[in-house]
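K.L.:
3D, please:
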Amino acid sequence: MTVGWASWLVCANCAGRVSDGRCAVCRDRLARMRRESGPLTGPMMLFALVLALFAVALVVARPA
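P.N.:
Model (predicted):
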C-alpha cells in the first residue's frame, strides 16, 4: 500500500517513483511517510473538514 501522494514522488537518487522503493533512499522515505501519517489522513481528514464546515455554517445561521 502506498501512502497517498507518495506514488507521485520521484526519488532524486534513483529517478524512480518513491512508492516503488528501488533504492535505500526511496525505502527510507516511504517508511518515514508511513510512520508520520497520523489518524487524520485520507478519508478522516475529509470527514473532519466537512464537520468543521458544518459547525461554522451552524454558527453563522444561528439567529441573533
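K.L.:
contacts, neighbours, all on C-alpha from now
P.N.:
Will do.
K.L.:
Identify the residues contacting the residue nearest to Trp8 when sequence neighbours are not counted.
P.N.:
Spatially, and ignoring its direct neighbours in sequence, Trp8 is nearest to Arg17 (6.8 Å; CA to CA, 6 or more residues apart in numbering). By CA atoms under 8 Å, 6 or more residues apart in numbering, the residues touching Arg17 are Ser7, Trp8, Leu9, Val10, Cys11, Cys26.
K.L.:
do Ala48 as well
P.N.:
The contact partners of Ala48, taken as CA under 8 Å, 6+ apart, are Leu40.
K.L.:
Quick one: distance of the helix or strand hosting it to the chain centre.
P.N.:
Ala48 is part of helix 43-61, with elements assigned from DSSP states H and E. Offset of helix 43-61 from its chain centre (CA atoms, centre = their mean, to the nearest Å): 19 Å.
K.L.:
one more, for comparison:
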Amino acid sequence: MTYDRLVCANCAAPVNEGRCPVCRASRERLQQQQSGFMAGVSPVALIALLVVLIALTAILAHQGV
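P.N.:
Next up is the predicted model:
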C-alpha cells in the first residue's frame, strides 16, 4: 500500500503531507515497508518468475535429472 492516498484519522489531512505526529509516524513506517526486500518488484513480474520456475521444474522432471 502506498501512503499517497491515505488520510490521517487524527488530522484528516493526507498522510504524505505529514502535518501531525501521527501522519509523520505513519509515513515513516510505510516508507520503511516499501524499501524492504523485493519492494520494487511488481506482482506481474513475480507471477512470471513463478511460471518460469514451474516450467523449469517440469522440464527437469521430464528429463529425469
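K.L.:
picking that back up, any chance of the contacts of Arg17 of structure 1 in JSON lines, plus distance to Met33 of structure 1, secondary structure and neighbour count?
P.N.:
As requested, the contacts of Arg17 of structure 1 are exported to JSON lines (distance: CA to CA, whole Å; DSSP: H, G, I helix; E, B strand; the rest coil; neighbours: other CA atoms under 10 Å):
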{"residue": "Ser7", "distance to Met33 of structure 1": "12", "secondary structure": "helix", "neighbour count": "14"}
{"residue": "Trp8", "distance to Met33 of structure 1": "13", "secondary structure": "helix", "neighbour count": "12"}
{"residue": "Leu9", "distance to Met33 of structure 1": "12", "secondary structure": "coil", "neighbour count": "14"}
{"residue": "Val10", "distance to Met33 of structure 1": "14", "secondary structure": "strand", "neighbour count": "15"}
{"residue": "Cys11", "distance to Met33 of structure 1": "14", "secondary structure": "coil", "neighbour count": "18"}
{"residue": "Cys26", "distance to Met33 of structure 1": "11", "secondary structure": "helix", "neighbour count": "23"}
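K.L.:
how near is Asp29 of structure 1 to Arg62 of structure 1?
P.N.:
Wrong residue type there; residue 29 of structure 1 is Arg, not Asp. As judged by CA to CA, to the nearest Å, Arg29 of structure 1 and Arg62 of structure 1 stand 47 Å apart.
K.L.:
quick one, which of those two is more surrounded?
P.N.:
Arg29 (16 against 7; other CA atoms under 10 Å).
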